[in-house]
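1. sequence and predicted structure, then a few things I'm wondering about:
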Amino acid sequence: MDLIPAPRHLKADDGAPGPWSFRLHPGTRIAADDPAAQAVARRLRAELSAATGFALDACTEEQGRLLRQTITLRTDPELLAAGGPEAYALAVHEYGAVLRGGAGPGLSHAAQTLRQLFDPRIYRRAPLPGADWVLPSVRIEDAPRFGWRGVLLDVARHFLPKADVLRFLDLMAAHKLNVLHLHLTDDQGWRIEIRRHPRLTAVGSWRERSMVGYRSADRRDDRPHGGHYTQDDLREIVAYAADRHITVVPEIDLPGHSQAAIAAYPELGNTDAVDTSALGVWTDWGINPNVLNVTDGTLRFFEEVLEEVLEVFPSEFVHLGGDECPKDQWRASPAAQARIAELGVDGEDGLQSWFIRHFDRWLADRGRRLIGWDEILEGGLAPGAAVSSWRGYEGGIAAARAGHDVVMCPEQHVYLDHRQAPGGDEPIPVGYVRTLEDVYRFEPVPPELDGAAAARVIGTQANLWTEFMTNARDVDYRAFPRLAAFAEVAWSDLPRDPDERDWAGFERRMAGHYPRLDALGVEYRPPGGPHPWQRRPGVAGRPAEGP
């Protein structure tokens, strides 16, 4: 039935419409009694009504049993006990469909599977002529492999308007992905309104120009770029995501990747080592030497930033970056050297560890948990902190063995800004070649972890860094169809040995999934290569050789 991600258990007839099929029609109702079911039913009604033109009025389960042409949604304590809140079961018969979920998230996933059982035109936002809304007779039982099935969306390097973020959340929900890691700050832009520090957006949210392609070409687009989200914008994004049972995890990068903040407030930089008053928001890509100083004033500044972040984002985890922090300015800074001596830490690396652990404790005191890139392991972490393993598996292996929760997102496998094929047709070719098949064969849990350490791998994440993606069309191209393969890796109970996975079967199911992406308006990379307008001839990239 071309379902992606593949469910754990499916029993169906031959899939052809027959006497046991259910056909959606103008009199069909949607029944839901408990509040969690009613919330999912409202969204399902909106999605199905838009495509079919049918009202799909609400009713109670008792009314639905009398009507006998009903889609029924309910939460099921037995499913919750057996499979958790994201588990679901779906049954279609001649009188309708019954969707059960362990809780609201499971029901939401059941609704997405139901949509996939229809003609792909069900994903359109207005009715088209000739559609026959028939559902095959089927029984499905399903639950996810990982609790964290994430995507990083970098809105710092290139800003995405709010509407594009909301659309991306819809695409995530359609693929049963449940964590949006929103990368909000970097050297090239600060994207979140902070009321106590308004210059972060007044100055830090825009840059004079942007580098086009990789730095080797020394090419610039002399057009200002910028934008930011108000706190109400972000509350709307968080609420929209929550309605789709997606958690938004914010990232505020520190102590590196901070030139936009320093451009807004020069006193945050190492003023005794460099003239920070001359710095603007960075217009290049790469690793920036301008990092935060380690004074008490800077600690207080970012505590105030994080107080407002916590007001907007209710997520358990807050991502604080912690990666790619050059130490040259700290070596040259008398204040930084005095702090090292005062604390008795092991040089500049120990200073960075102390800086991160300060905010680790600060978040823990407020009932939140720090997560950061695997560099934060250097110098030790508090027990509750978690690690995003990006420099391969090694950081995640070390973190899991040390008792830390891990999200596996190694750049060699699931950095979706990396090129999808060799050759000159790929737009701005970056990093390793990672085809659709490569992503499908990615295994998040390395075999060398024993059972206890493997259980620390709480999930996996695909990352979309946007240095070379200027708008939503570019994001679509880099993300899809590979994000569909990643969604199956994160959700489905696939063989742990990548070589044993049924790539041919997945490829066949993708043939049925492309029309859904078409109906959703996703400008994905076609299997045969990019359309002419998706190429960027002459724009230099940074291809790498890798595994």
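-> Structure's in. What do you need? A quick note: this is a predicted structure, and the numbers were derived from the prediction, not measured. Residues are numbered from 1 along each chain as shown.
2. alpha carbons only for contacts and neighbour counts from here, please
-> Will do.
3. first to last residue in stretch 85-101, what's the distance?
-> End-to-end distance for stretch 85-101: 7 Å, by CA to CA, to the nearest Å.
4. just stretch 256-273 next, same as before
-> 16 Å.
5. what sits up against it?
-> 185-190, 199-200, 202-205, 276-282, 287-293, 298, 322-326, 329-330, 332-335 (CA atoms under 8 Å, 6 or more residues apart in numbering).
6. buried residues in that stretch, which are they?
-> 256-271, 273 (16 or more other CA atoms under 10 Å).
7. can you check stretch 278-285 too?
-> Quick answer for stretch 278-285 (16+ other CA under 10 Å): 279-285.
8. can you check stretch 186-196 too?
-> Neighbour-count burial for stretch 186-196 [16+ other CA under 10 Å]: 186-194.
9. contacts only, for the most centrally placed residue in the chain.
-> Nearest to the geometric centre of the chain sits V151, at 1.8 Å (CA atoms, centre = their mean). Counting by CA under 8 Å, 6+ apart, V151 makes contact with 177, 179-181, 461-464.
10. second structure for comparison follows:
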Amino acid sequence: MLPLPLVPSPAHIEVSGDAPLPLTGAGITGDPDAAAHLRTLIAARTGLDLPEGDDIVLAVTDGGPAESYRLEVSATGIRITGADAAGLFYGVQTLGQLVRRDGERWVVPSVRIDDAPRFAYRGVMLDVARHFHDVATVRAYVDRAASLKLNVLHLHLSDDQGWRLELRSRPALTARGSTTAVDGAPGGFYTQGDYRAIVDYAASRHLTVVPEFDMPGHTHAVGLAYPDLAEAPVTDVITEGSTPVAGEAYTGTAVGFSSLRVHDEATYAFVRDVFGELSELTPGPWLHFGGDESLGTAPEDFALFVARASAIIADLGKTPMAWHEAGAVARLAPGTVGQYWGFVTPTDAAPHHTRAIAERGGRVVLSPADAIYLDMKPTADSPLGLTWANGATSLERAYAWEPSAVIAGLPEDAILGVEAPLWTETVATLADIDALAFPRIAAAAEIAWSPADGTERTWESFRTRVGGLGPLWTTLGIRFPALEEVPWTT
């Protein structure tokens, strides 16, 4: 028998020989938020409008690990219980994946599932700086991520090409630094109301927003708004892409050339202003300050900046978060979360820097670029995406890695979780997002959620289960590419 089309694979599942439960006329009772999500999901999948009734019971019960749930389906009814609201929501998503057509009926097979996540942090990142993506697009991506039990949305809100969040303390950032994007595409920014709407919508789907202002590098747009804070571009570090000019908007894709003025106290006043205001807007615990690819900043200047910026964020009562390069800094604020973006088989000092973060009391989010960067081409002939991370990244390669094996000497309890970034040099629309994220986002979700030793945690099982989700994704409006690696259900 083919495995049920469940992604991520549950921790424990029992399939009984009982008859399936028909959905027509089945009524829902219990938690109103979960009931609303389930009605929306079932309507999109089947066209059925489920009434009130006691055939499907949804409840939060005390006990069990955070975000865990139990789903029981028999021929007479369905009961989903969550240890908390998030667990109940994830049980609803699992039920949505189980719905299938049986002749003229829509049914749910008789199963019992007990499920809980492996990692607490299961994220996706969306770069809105290279290409700006409006609130509606971000909300759609939140829905996609939540359906796969991902629970963090990392927003990359600033880069050389644009600054994307209104700050009342520094209005020139959006007035002058937000107007363009890669290849001269239209820029844009989120008002504070927009940002709050994103945070609230994500929370309604149990995602925490992690905002990032990248610095001291990736700051050319800051220089457009506040020239006195930025060094002149260091163009000899550019290996490809167009050359930046101080004071002119940058629409290319080169990296590493920009830097804030590390020895100027005005820079740290700026850091306090922007992260102070960001802290007030952000209920989640993490503020990401970047720290990657600072090729135009001398190592000793980088160390000075990272130490001071991480301390500023910690003093705000938030947990600093940075890319793994920050681990080279001895005075990095204790407890800073590091995000590893090297390869599955590391090639440089990244593992040393990552371990150093953990040794200072921080934890690590793993984002190995050659497995989990969703902006890499899924096939060599894909019209979208990049190839710098060991060429095209197939779905099988996106699935075939184990978080505990990436950084030698890093204990599993130091791993906070997994995040799949989507950089947007080639990504301008929601259709572009779907074309690159799916189905590889499902691999990231399973690696982050499912037990490493689960019976269904195999490539053959995964590709079959993903194929079974094709009809659901289609009815949800997800424009995924039908990769030849997957036996798609039609």
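-> Here it is on my side, so go on. Keep in mind it's a predicted model, so treat the numbers as computed, not measured.
11. picking that back up, let me have the buried residues of stretch 186-196 of the first structure in JSON lines, adding distance to R145 of the first structure as columns.
-> Listed next are these as JSON lines, based on distance: CA to CA, whole Å:
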{"residue": "D186", "distance to R145 of the first structure": "32"}
{"residue": "D187", "distance to R145 of the first structure": "36"}
{"residue": "Q188", "distance to R145 of the first structure": "36"}
{"residue": "G189", "distance to R145 of the first structure": "36"}
{"residue": "W190", "distance to R145 of the first structure": "35"}
{"residue": "R191", "distance to R145 of the first structure": "33"}
{"residue": "I192", "distance to R145 of the first structure": "33"}
{"residue": "E193", "distance to R145 of the first structure": "36"}
{"residue": "I194", "distance to R145 of the first structure": "37"}
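12. among these, which lie within strands?
-> 186, 189-190 (DSSP state E).
13. I'd guessed S394 of the second structure sits against T379; true?
-> Yes - S394 of the second structure lies in contact with T379 (CA atoms under 8 Å); the separation is 6.3 Å.
14. neighbour count for those two, which is higher?
-> For the pair S394 of the second structure and T379, the greater number of neighbours falls to S394 (20 against 17), based on other CA atoms under 10 Å.
15. the more buried one maps to what in the first structure?
-> With TM-score structural alignment as the criterion, S394 of the second structure lines up with T435 in the first structure.
16. assign the nearest residue to its match once chain neighbours are set aside to helix, strand or coil.
-> Spatial nearest neighbour of T435 of the first structure, excluding adjacent residues (CA to CA, 6 or more residues apart in numbering): Q420 at 4.8 Å. Look at Q420 of the first structure: counting by DSSP: H, G, I helix; E, B strand; the rest coil, its state is coil.
17. for Q420 of the first structure, what are its contacts?
-> 426, 433-436, 478.
18. alignment lookup: it to the second structure.
-> Q420 of the first structure maps onto P378 in the second structure, by TM-score structural alignment.
19. got it, and W362 of the first structure?
-> Counting by TM-score structural alignment, the partner of W362 of the first structure is I312.
20. so what's its match closest to, chain neighbours aside?
-> Nearest to I312 of the second structure is R272, by CA to CA, 6+ apart, at 6.5 Å.
21. what is the burial count for the residue mapped onto the one you found from the first structure?
-> By TM-score structural alignment, R272 of the second structure lines up with E303 in the first structure. Neighbour count of E303 of the first structure, defined by other CA under 10 Å: 15.
22. tell me the secondary structure for E303 of the first structure?
-> helix.
23. check the one 3 residues further on too.
-> Here L306 of the first structure takes the helix state, with states given by three-state DSSP.
24. likewise for the one 5 residues further on?
-> Following three-state DSSP, we place E311 of the first structure in the helix state.
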